[in-house]
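Enquirer: What follows is a predicted structure for the sequence shown.
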Amino acid sequence: MELAIQAAGACVVCALLAVVVRRGSPETALLLAVAAAVVVLLAVGQALEEVISFLAELGERSGISPELFVPLYKAVGIALVVRVGGSLCRDAGESALASVVETAGAVCALVVSLPLLRTVLSLLLELME
């Protein structure tokens, strides 16, 4: 919870600074937002390691092949990157680019999910036989 409060505080302070700076230099305001996003994501990255180790342990103990969890991890990572990227594009006033980022993210998520979908298809075919 402490990390969430720190991240929210840093982002609010950065947003207020960006509002002040935006009048004189919109480009600087955008760079300030990007810098804040990178700092917060790096801080959250350390906490994310704990979650990843727990999910690895969960995968080992469940008896499910670890290869089935990899597409899930990749899809979640893509979703997080796309959300931040789309928001930054919208902040820069580029709604069309934000939509392109989101569409590209959806396609990438489907591509990384193909191994999982193939496994489901093979299981369904085995059940039908």
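Expert: That came through, no problem. Numbers count the residues shown, from 1 in each chain.
Enquirer: Going by C-alpha atoms from here, please, whenever you check contacts or count neighbours.
Expert: Fine.
Enquirer: Give me the helices and strands touching the helix of greatest length in the chain, please.
Expert: Ranked by residue count, the top helix of the chain under DSSP state H comes out as helix 26-62. Where contact means 3 or more C-alpha pairs under 8 Å, 6 or more residues apart in numbering; DSSP states H and E, helix 26-62 is packed against helix 2-22, helix 66-91.
Enquirer: ranking these by burial, who's on top?
Expert: Comparing the helices and strands packed on helix 26-62 by mean neighbour count (mean count of other C-alpha atoms under 10 Å), helix 66-91 ranks first with a mean of 16.
Enquirer: just to revisit the earlier point, please state the offset of the longest helix of the chain from the chain centre?
Expert: 8 Å (C-alpha atoms, centre = their mean, to the nearest Å).
Enquirer: adding another structure so you can compare the two:
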Amino acid sequence: MEIIKITLFAFTALFIILIFKGRRDDIAVLISLFSGVILIMFILPKIAMILNFIKLLANKANIDFGYLNIIFKILGIAYLGTFSAAICKDAGESMLASKVEIVTKILILAMSVPILMAVLNSILKII
């Protein structure tokens, strides 16, 4: 039932955006931005539920919570980077969008270094 609400909201926002596109592109981009934020806010309780479930599984499996925090941060960076790049593309700034995507990928790589080091240390201990 929630997907119906999400779809109806998205199509309503799309219809309003199409009305403004071409005449007032600045308003169309703002409507797109606010629509995306509202959609994200709509699913925040679901995201919290998923994170709590993953934390519960990590506790049962004795997984170091520090690594789990890094993974959550990486996911957040990926989603925010994708969202930002999409907004830039909607505004007609595809070059800026590609730069946002590149910076996002570099940030993800930098954030993943501790996990990569832990995996390499585990491999070296096995050998």
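Expert: Perfect, thanks for sending it. Bear in mind that the values here come from a model prediction, so they are computed numbers and not experimental data.
Enquirer: Just send the helices and strands packed on helix 26-62 of the first structure back as a markdown table, with distance to Val39 of the first structure too.
Expert: As requested, those are exported to a markdown table (distance: least, C-alpha to C-alpha, whole Å):
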| stretch | distance to Val39 of the first structure |
| --- | --- |
| helix 2-22 | 9 |
| helix 66-91 | 13 |
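Enquirer: Compare those helices and report which one is nearest to Gly59 of the first structure.
Expert: Smallest distance to Gly59 of the first structure across those (C-alpha to C-alpha): 6.0 Å, for helix 66-91.
Enquirer: State the next helix or strand along the chain beyond the closest one.
Expert: With elements assigned by DSSP states H and E, the helix or strand that comes after helix 66-91 of the first structure is helix 95-128.
Enquirer: If you count neighbours, what's buried in that following helix?
Expert: Residues of helix 95-128 of the first structure classed as buried by neighbour count (16 or more other C-alpha atoms under 10 Å): Leu97, Ala98, Ser99, Val101, Glu102, Gly105, Ala109, Val112, Ser113, Leu116.
Enquirer: for the first one, what are its contacts?
Expert: Leu97 of the first structure is in contact with Gly86, Cys89, Arg90, counting by C-alpha atoms under 8 Å, 6 or more residues apart in numbering.
Enquirer: If we use 7 Å, what do you get?
Expert: Neighbour list for Leu97 of the first structure: Cys89 [criterion: C-alpha atoms under 7 Å, 6 or more residues apart in numbering].
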